[in-house]
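what follows is a protein structure lacking sequence information:
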């Protein structure tokens, strides 16, 4: 394993993954520079550069000085209710044009490696039970977010061929851990309140990745020689049904899940009638990820178990009540 690079630039450092990533890099003694929209919330013990909005016009000159590795986390993220007139156009401005602008400036500044945090949505939205996505599968994004991430990947790979910049692409599924928001946070709230849920008969399988495991993988990719110009899928290595996830999360919270065994077809019908078919898809369909390539090429294993990660997530949630 080679020595740690001179300076690592982390974009989106104030985000859910970015904060934990910076803390771990600093813990390992790495020089970290953080790029954020506003320097009002700097990451402790790191040099912070305010870069404003991310698009094709962003000037990264100050942020890229003496940087050897860029970890690009900043993105226009998937949102449940997007009221943009042209959602794909808005995603492309940040996730494609903004990413390519950073990568080109990184090349000019002498950056050796560019780690792009993409999304499993590049592969698609769901899998057949027992048939997980692999890194070699043909991309099949469906929503605007997934399409923009896919296009960014393709442009970065072409840039790597033309310039010699080492591109590393990581596609995580749902990331959970202390501070998690959105649906995962909602599930913990329901469980903590003891609300009966009609989710006791879902026999799907879904891959997730704990925040600590994703951070460990990203750090591994900063130096591992075999990571160069590869695409990696990321997951905990243990797939759970929605029912199993709620049961184990309830245990972590100290509040046994109150689950009613409602048939999946009835859940789907109810979701359609309520105008929320996508919610039923996320709860009932499978989305499995094969991390065989990731583990073999990088000699990597997720350091944190699912149950330990759920306990840590639950403890943080309970502390903040």
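Looks like it came in fine. It should be emphasised that the depicted structure is a prediction, and the values quoted were computed from it without experimental measurement. Numbers count the residues shown, from 1 in each chain.

please count neighbours and contacts with C-alpha atoms only from this point.
Fine.

where's residue 257, which helix or strand?
In the assignment (DSSP states H and E), residue 257 maps to no helix and no strand.

and the next helix or strand past the helix or strand containing residue 213?
For residue 213, the element it lies in under DSSP H and E is helix 211-223. Next along the chain after helix 211-223, taking DSSP H and E as the criterion, comes strand 230-233.

counting by contacts, list what the next helix or strand after that following strand packs against.
Downstream of strand 230-233, the first helix or strand assigned by DSSP H and E is helix 242-253. Judged by 3 or more CA pairs under 8 Å, 6 or more residues apart in numbering; DSSP states H and E, helix 242-253 is in contact with helix 182-193, helix 306-319.

who wins for proximity to residue 47 among those helices?
Distance to residue 47, taken as CA to CA, is lowest for helix 306-319 among the helices and strands packed on helix 242-253, at 27.3 Å.

now stretch 141-156: buried residues?
141, 144-153, 155-156 (16 or more other CA atoms under 10 Å).

actually stretch 229-241, sorry about that
229, 230, 231, 232, 233, 234, 235, 236, 237, 239, 240, 241.

ok so, going back, any chance of the helices and strands packed on helix 242-253 in CSV with distance to residue 7 as columns?
Below are the helices and strands packed on helix 242-253 laid out as CSV (distance: least, CA to CA, whole Å):
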stretch, distance to residue 7
helix 182-193, 33
helix 306-319, 29
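
what segments of this structure are helices?
Ranges of helices in the chain, per DSSP state H, are 16-27, 61-64, 87-91, 99-108, 144-163, 182-193, 211-223, 242-253, 264-273, 277-284, 292-298, 306-319.

who are the packing partners of the shortest one?
It refers to helix 61-64. strand 32-36, helix 99-108.

for residue 250, find the nearest of these.
strand 32-36 (35.5 Å).

which strands or helices does that closest one pack on?
Judged by 3+ CA pairs under 8 Å, 6+ apart, strand 32-36 is in contact with strand 8-11, helix 16-27, strand 47-50, helix 61-64.

and here is the other one:
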């Protein structure tokens, strides 16, 4: 199968391209940075990964999210509609549905994003869903939760550095439950969706089968690193006040980053597993995180 991928130079794009090639597929990388791009008309599917990621420092121009995440997606999808390509995978985000979650988020919940990032993703989704799909074409809107894997840089790497240096985790007083997504499970799901022509178009959330607390994550990191976990339960209100100071002084710990580190965000993956008729993903949440953490040691 010949597959076009945008954003192939990014973390997900590199891993997914490699996986698809290993499974015997031909992968075409399409850069949207130049205005004269065109879709490869001989492809069977387009996987649209390119986009502007959420800036937790809140310094990005809000309009830039819409120019990249919304307008470029619309232009790409319009070319797809006019082509003979049969499948379009748009990588959106669970943040297009909700910034905070009470209970378990699923695809039927009303979308109500509060950030320019989430709003730009949802606006693109709404356009795609509003268009009439010609016969023989399928549209998949993928909403992944926090993706991780070897080579990934982000909050997991920051947390690893804290634990690996023997420093205490000072946010242990915040109890939360979070969903993660191993890059291996993402690769597995995309390949299965490409191979299974019976899966209907629609919105699908991607997440590992089980959720973990940040304190669980600290324990996993400590175990992989051969360290003893140090969980400090400092008063949560005091920590929140310090984060607000960080908002003003542009410190590493600000309200947005504190929220990402301590909030609960549990995502259901039941819909995609039902569509694929599978009961569990190949990699458990703990196994995936252990693999990612081990890569930090290399």
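Received the coordinates, thanks. None of these values were measured; they are calculated from a predicted model.

next, the TM-score between them, please.
Scored by TM-score structural alignment, normalised by the length of the second structure, the superposition of the two chains gives a TM-score of 0.91; 290 aligned residues with a CA RMSD of 1.7 Å.

circling back: out of the helices and strands packed on strand 32-36 of the first structure, which gets nearest to residue 257 of the first structure?
helix 16-27 (26.3 Å).

residues contacting that closest one, please?
For helix 16-27 of the first structure, the surrounding residues in contact (CA atoms under 8 Å, 6 or more residues apart in numbering) are 10-13, 31-32, 43, 45-46, 73, 179-180, 211-212, 215, 219.

top of those by number of neighbours, please.
residue 13 (27 neighbours; other CA atoms under 10 Å).

from residue 66 of the second structure, how far off is the aligned partner of that residue in the second structure?
When the second structure is aligned by TM-score structural alignment, the residue opposite residue 13 of the first structure is residue 8. Taking CA to CA, to the nearest Å as the measure, residue 8 of the second structure and residue 66 of the second structure are separated by 20 Å.

what sits against residue 37 of the second structure?
Applying CA under 8 Å, 6+ apart, the residues contacting residue 37 of the second structure are 30, 31.

also residue 192 of the second structure?
By CA under 8 Å, 6+ apart, the neighbours of residue 192 of the second structure are residue 276.

map it onto the first structure.
So, by TM-score structural alignment, residue 192 of the second structure is matched to residue 220.

kindly report the same for residue 281 of the second structure.
Using TM-score structural alignment, residue 281 of the second structure pairs with residue 302 in the first structure.

again, but for residue 87 of the second structure
Looks like residue 87 of the second structure aligns to residue 113 there (TM-score structural alignment).

just give me the neighbour total for residue 147 of the second structure.
For residue 147 of the second structure, using other CA under 10 Å, the count is 20.

now swap in residue 108 of the first structure and tell me
11.

number of residues surrounding residue 108 of the second structure?
By other CA under 10 Å, neighbour count at residue 108 of the second structure equals 8.

sorry, wrong one. I was asking about residue 130 of the second structure.
The number of residues near residue 130 of the second structure, taken as other CA under 10 Å, comes to 8.

likewise for residue 42 of the second structure?
The burial count for residue 42 of the second structure: 13, using other CA under 10 Å.

any idea how far residue 211 of the first structure is from the counterpart of it in the first structure?
Alignment note (TM-score structural alignment): residue 42 of the second structure maps to residue 66 of the first structure. For residue 66 of the first structure, the distance to residue 211 of the first structure (CA to CA) stands at 28 Å.

now do the contacts for residue 175 of the first structure.
With CA under 8 Å, 6+ apart, residue 175 of the first structure has these contacts: 208, 209, 210, 211, 214.

ok, so of these, who is nearest residue 283 of the first structure?
residue 208 (13.1 Å).

was I right to think that closest one contacts residue 173?
Yes: using CA atoms under 8 Å, residue 208 of the first structure is in contact with residue 173, at 5.6 Å.

list the contacts for the residue nearest to the spatial centre of the first structure?
For the first structure, the residue sitting closest to the mean C-alpha position, by CA atoms, centre = their mean, is residue 172 at 4.5 Å. Residue 172 of the first structure makes contacts with 117, 118, 119, 120, 208, 209, 214, 233, 234, 235, as judged by CA under 8 Å, 6+ apart.

for the residues you listed, which ones persist in the second structure?
Checking the contacts of residue 172 of the first structure against the second structure (both residues aligned by TM-score structural alignment, their matches' CA atoms under 8 Å), the contacts still present are 117, 118, 119, 120, 209, 233, 234, 235.

which member of the residues you listed is positioned nearest residue 311 of the first structure?
residue 209 (14.0 Å).
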